[in-house]
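>>> Take a look and give me a structure for this.
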Amino acid sequence: MPTHHLKAAAGGVFFFLFHAGAQASALPHDMSPLGMFFAADQVVKSVLVGLLIAALATWVVLLVKGASLLKARRAATHAVTMLKTATSLPDAATKVQGAGGTALARQLLDDVQQELRLSHASAPAAALKERAGFRQEQLIGQQVRGMTQGIGLLASIGAVAPFVGLFGTVWGIMNSFIGIAVSQSTNLATVAPGIAEALLATALGLVAAIPAVVIYNVLSRGINQYKAQLRAASAQVLLMLSRDLDTRGQA
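Just a heads-up that it's a prediction; the model follows:
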């Protein structure tokens, strides 16, 4: 290759590197997430603040519902264990009161005993079992509904947060192109801040959405297991009711 061609190529590479270095030095000094947040326009700031609130709400729901679910599952386990040791409804009521039993066990027993008091003394055993089972199902549904309150927020955050972050991305890129058109310059100092703000919105949307989906799935599985424990405790109560009704029929 001729020598003058090598010199021209080397000169071109040197000019490109020098020009890129000058453009990089012209970038804003504070390109941290906090600096980009304060440099963003109002729309992008609103998106970022909303995503931060959503991410904070996700962890608050985890702490509150996680503690409530853990406490409820322990109470359900205690109730099932206690009810399995009883042989009849009066025996179970005595054990629950004497051992300071859980509120769940007392609620299940009181529900059945109330139905026995309301029913006629000569009512058929099948009808009593059906009505008692219906009342138990209503009580279980009430407990589960109380536990699922607030969980839907996690599903909404997991579904909406990525699209909100995408909106911030589109808006930031649009501002970057507007800046290019106004300044009539394509150097890094004009383009990079808007692109960085756009990518920050996308990243924050994923930061809010991914934990929300994971926590929602974890809590949903925990609630399903809690529902199964409630059904197990209710089954023990209905078993004792059936046994007492058989004894009463024989008498």
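>>> only C-alpha atoms for contact and neighbour calcs from this point on.
Will do.
>>> In terms of helices and strands, where is Pro211?
For Pro211, the host element (DSSP states H and E) is helix 188-250.
>>> Show me what that helix is packed against.
Helices and strands touching helix 188-250, by 3 or more C-alpha pairs under 8 Å, 6 or more residues apart in numbering; DSSP states H and E, are helix 3-25, helix 33-39, helix 42-84, helix 89-98, helix 103-118, helix 125-148, helix 151-183.
>>> Now show me the structure for the sequence below, then we'll compare the two:
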Amino acid sequence: MNFSGQMTAQEKAGTDEAKAGNARKARHWRYAAAGAAALAFGVAVAAPAFAAGAPALVVPKNLTYWHMFANATLVVKLVMLVLLAASVVTWTIWVSKLMEIKNANKRLKADLAVLDGADALDKVGTLQHYSPAAMLQVARAELGKAGKIARVEAGEGVKERVTARFASVEAGSIQRMLKGASVLATVGAITPFVGLFGTVWGIMNSFIGISQSNTTNLAVVAPGIAEALLATAMGLVAAIPAVIMYNHVARSVAGFRRHLGDAATLVACLVSHEVDVQLAGTSPVRSAA
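Model (predicted):
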């Protein structure tokens, strides 16, 4: 009897929970319906006001680029300002990356001369660039961990570990050098569409002004169309240099990668020489016949 009563209570609790869940779902649906109705009412109320507030077409005496911008709608002005800011950011990043890559290549060339002139790891002088210095530190650390190398297998293991860590150093250097270049690619990809959005918005407002003025005179229509097309022109002005700059930075980074690879090769040669010296020092000396 107690077990039957317990099951009955559980079933009742489950039924109450189901009813509460259904009530919550119904309440959510009512909220959603009320929100949709409010949104529809707001759009219906705002649409006539927006149409009535559309700027009337003004025929300036002298149509210049400044008049196009000054007489444009708020949205088109914002689009133009965004495109102008994107163009300024693009030129700033390009100039800074050119200077950074130029200085890095200069330091790398100096380090290559130092590494090429050394015949042992201990005789390498001060390196200017952080990547060859990091490679040299990695090589010395791996040789220190290995201790006295007495077998060829141990020497080969040291070379493999050093080469693997060199790849990590190179990847980090390339990633650091490419930092900011993605902005150039992004600007080159999206700014034409941002300018197109401003053009479409401006042309829509021009048609609204045409309907209000009840005329299709070219002198009346031209200013609105011109300011709309100015947004597209600014988008292209921002996008075309950004694409060219990104390609130039990519080619410059490829040259930096080659210098970095040369530095890794020279340090690896010094490691191999050190391993050979240690192996030669532990090999038995044969007497002359």
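>>> TM-score for this pair?
TM-score of the superposed chains, computed with TM-score structural alignment, normalised by the length of structure 1, equals 0.84; 220 aligned residues with a C-alpha RMSD of 1.5 Å.
>>> before we move on, the earlier item: the helix holding Pro211 of structure 1 versus helix 3-25: what angle between them?
With axes from the mean of the first three to the mean of the last three C-alpha atoms, to 10 degrees defining the directions, helix 188-250 of structure 1 sits at 50 degrees from helix 3-25.
>>> what's the mean deviation for helix 188-250 of structure 1 versus structure 2?
Following the fit onto structure 2, the mean deviation recorded for helix 188-250 of structure 1 is 0.7 Å by mean C-alpha distance after the TM-score superposition for structure 1.
>>> Columns mean neighbour count and distance to Ala192 of structure 1 on top of the helices and strands packed on helix 188-250 of structure 1, output as CSV?
Rendered in CSV, the data for those read as follows (neighbours: other C-alpha atoms under 10 Å; distance: least, C-alpha to C-alpha, whole Å):
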stretch, mean neighbour count, distance to Ala192 of structure 1
helix 3-25, 12, 10
helix 33-39, 15, 11
helix 42-84, 18, 15
helix 89-98, 16, 68
helix 103-118, 17, 60
helix 125-148, 16, 44
helix 151-183, 19, 8
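>>> To Ala232 of structure 1, which of those helices lies closest?
Evaluated with C-alpha to C-alpha, these place helix 42-84 nearest to Ala232 of structure 1, the distance being 6.7 Å.
>>> how big is the offset of the closest one relative to structure 2?
Mean deviation for helix 42-84 of structure 1: 0.8 Å (mean C-alpha distance after the TM-score superposition for structure 1).
>>> Spit out the contact partners of the aligned partner of Ala263 of structure 2 in structure 1.
Matched by TM-score structural alignment, Ala263 of structure 2 corresponds to Ala233 in structure 1. The contact partners of Ala233 of structure 1, taken as C-alpha atoms under 8 Å, 6 or more residues apart in numbering, are Ala76, Ala79, Val80, Leu83, Ala105.
>>> next one: Asn217 of structure 2
By C-alpha under 8 Å, 6+ apart, no residues touch Asn217 of structure 2.
>>> Over to Leu236 of structure 2?
Thr191, Pro192, Gly195.
>>> counterpart of it in structure 1?
Taking TM-score structural alignment, Leu236 of structure 2 has Leu206 as its aligned residue in structure 1.
>>> next one: Ala185 of structure 2
By TM-score structural alignment, Ala185 of structure 2 lines up with Ala155.
>>> can I assume its match is in contact with Ile215?
No: the pair Ala155 of structure 1 / Ile215 is not scored as a contact, 9.3 Å apart, by C-alpha atoms under 8 Å.
>>> so what's Gly14 of structure 2 up against?
Not one residue lies near Gly14 of structure 2 by C-alpha under 8 Å, 6+ apart.
>>> what's the helix or strand for it?
Using DSSP H and E, Gly14 of structure 2 falls within helix 2-52.
>>> That helix vs helix 181-213, what angle?
Using the same axes, to 10 degrees: helix 2-52 of structure 2 against helix 181-213 is 60 degrees.
>>> I'd like the distance from helix 2-52 of structure 2 to the chain centre, please.
Chain-centre distance of helix 2-52 of structure 2: 43 Å, with C-alpha atoms, centre = their mean, to the nearest Å.
>>> Stretch 75-91 of structure 2 now?
Centroid separation for stretch 75-91 of structure 2 versus its chain: 18 Å, with C-alpha atoms, centre = their mean.
>>> Where in structure 1 does that stretch fall?
So stretch 75-91 of structure 2 is aligned with residues 43-59, judged by TM-score structural alignment.
>>> Correct me if wrong: Pro223 of structure 2 contacts Leu63.
Yes: counting by C-alpha under 8 Å, Leu63 is a contact partner of Pro223 of structure 2 at 7.3 Å.
>>> Looking at the two, which is more packed in?
Per other C-alpha atoms under 10 Å, whichever of Pro223 of structure 2 and Leu63 has more neighbours is Pro223, with 22 against 13.
>>> Which residue in structure 1 aligns with that one?
Mapped onto structure 1 by TM-score structural alignment, Pro223 of structure 2 lines up with Pro193.
>>> which residue sits closest to the alignment partner in structure 1 of Thr163 of structure 2 in space, ignoring its chain neighbours?
When structure 1 is aligned by TM-score structural alignment, Thr163 of structure 2 is paired with Gly133. Take Gly133 of structure 1 and drop its neighbours on the chain: the residue closest to it by C-alpha to C-alpha, 6 or more residues apart in numbering is Leu238, 7.1 Å away.
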